[in-house]
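Colleague: Sequence first, predicted model second:
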Amino acid sequence: MWGFLGVIVMIQGFGSAIATMFSDDAKFGFLLKWAHEYQPFIGIATGLLGIGVLVLGERSKSSNGG
């Protein structure tokens, strides 16, 4: 569950940063539509947060034995 959530957050964050840098598209995704003037920095930070959630989810899954 946490791994899936982390992947979604990563895609939304890095995708919005890339879309803003290369096409100036304010309508990428659903998570960061409001933050167009803060791009690409908030997109990168959100992508890194998604990586953290993914790693923590995988760690908890492996520590629980399944």
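Modeller: Received, thanks.
Colleague: C-alpha from now on. contacts and neighbour counts both.
Modeller: Noted.
Colleague: mind listing the strands for the chain?
Modeller: With DSSP state E as the definition, the chain shows no strands.
Colleague: Show me the helices in it, by range?
Modeller: 2-23, 41-63 (DSSP state H).
Colleague: roughly how far is the first one from the heart of the chain?
Modeller: Read that as helix 2-23. 4 Å (Cα atoms, centre = their mean, to the nearest Å).
Colleague: rewinding a little: from the helices of the chain, which stretch is densest packed?
Modeller: By mean neighbour count, with neighbours taken as mean count of other Cα atoms under 10 Å, helix 2-23 ranks first of the helices of the chain at a mean of 19.
Colleague: this is the comparison structure:
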Amino acid sequence: MWGFLGVIMMIQGFGSAMAPLFTDDDKFGFLMWWASDYQPFAGIVVGLLGIGVAVLGERAKGADRD
């Protein structure tokens, strides 16, 4: 569950940071529509948080197996 949430955060965050490079639309995704004025920094921060959530989720899953 946490890994999936982390991946969604990574896609939304990094995608919203890169969207202005490829499209004319400043708003990307359902999580980052409010942050068009703060891009690319807000997208990078959310993407990095997503990596952290995914890693912590995988570590918790590995701890459950032990």
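Modeller: All right, it came through fine. Note that the structure is predicted; figures quoted are calculated from it, not measured.
Colleague: out of the helices of structure 1, which comes closest to residue 33 of structure 1?
Modeller: Of all the helices of structure 1, it is helix 2-23 that lies closest to residue 33 of structure 1, at 8.4 Å by Cα to Cα.
Colleague: hang on, the earlier thing: can you put the helices of structure 1 in TSV and add distance to residue 31 of structure 1?
Modeller: Formatted as TSV, those follow (distance: least, Cα to Cα, whole Å):
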stretch	distance to residue 31 of structure 1
helix 2-23	6
helix 41-63	9
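Colleague: do you know how far the most centrally placed residue in structure 1 is from residue 48 of structure 1?
Modeller: For structure 1, the residue nearest the mean C-alpha position is residue 10 (2.4 Å; Cα atoms, centre = their mean). Distance of residue 10 of structure 1 to residue 48 of structure 1, given as Cα to Cα, to the nearest Å: 7 Å.
Colleague: swap in residue 11 of structure 1?
Modeller: Residue 11 of structure 1 is 10 Å from residue 48 of structure 1, where distance means Cα to Cα.
Colleague: what's the answer for residue 22 of structure 1, then?
Modeller: Distance from residue 22 of structure 1 to residue 48 of structure 1, by Cα to Cα: 20 Å.
Colleague: try residue 12 of structure 1
Modeller: 11 Å.
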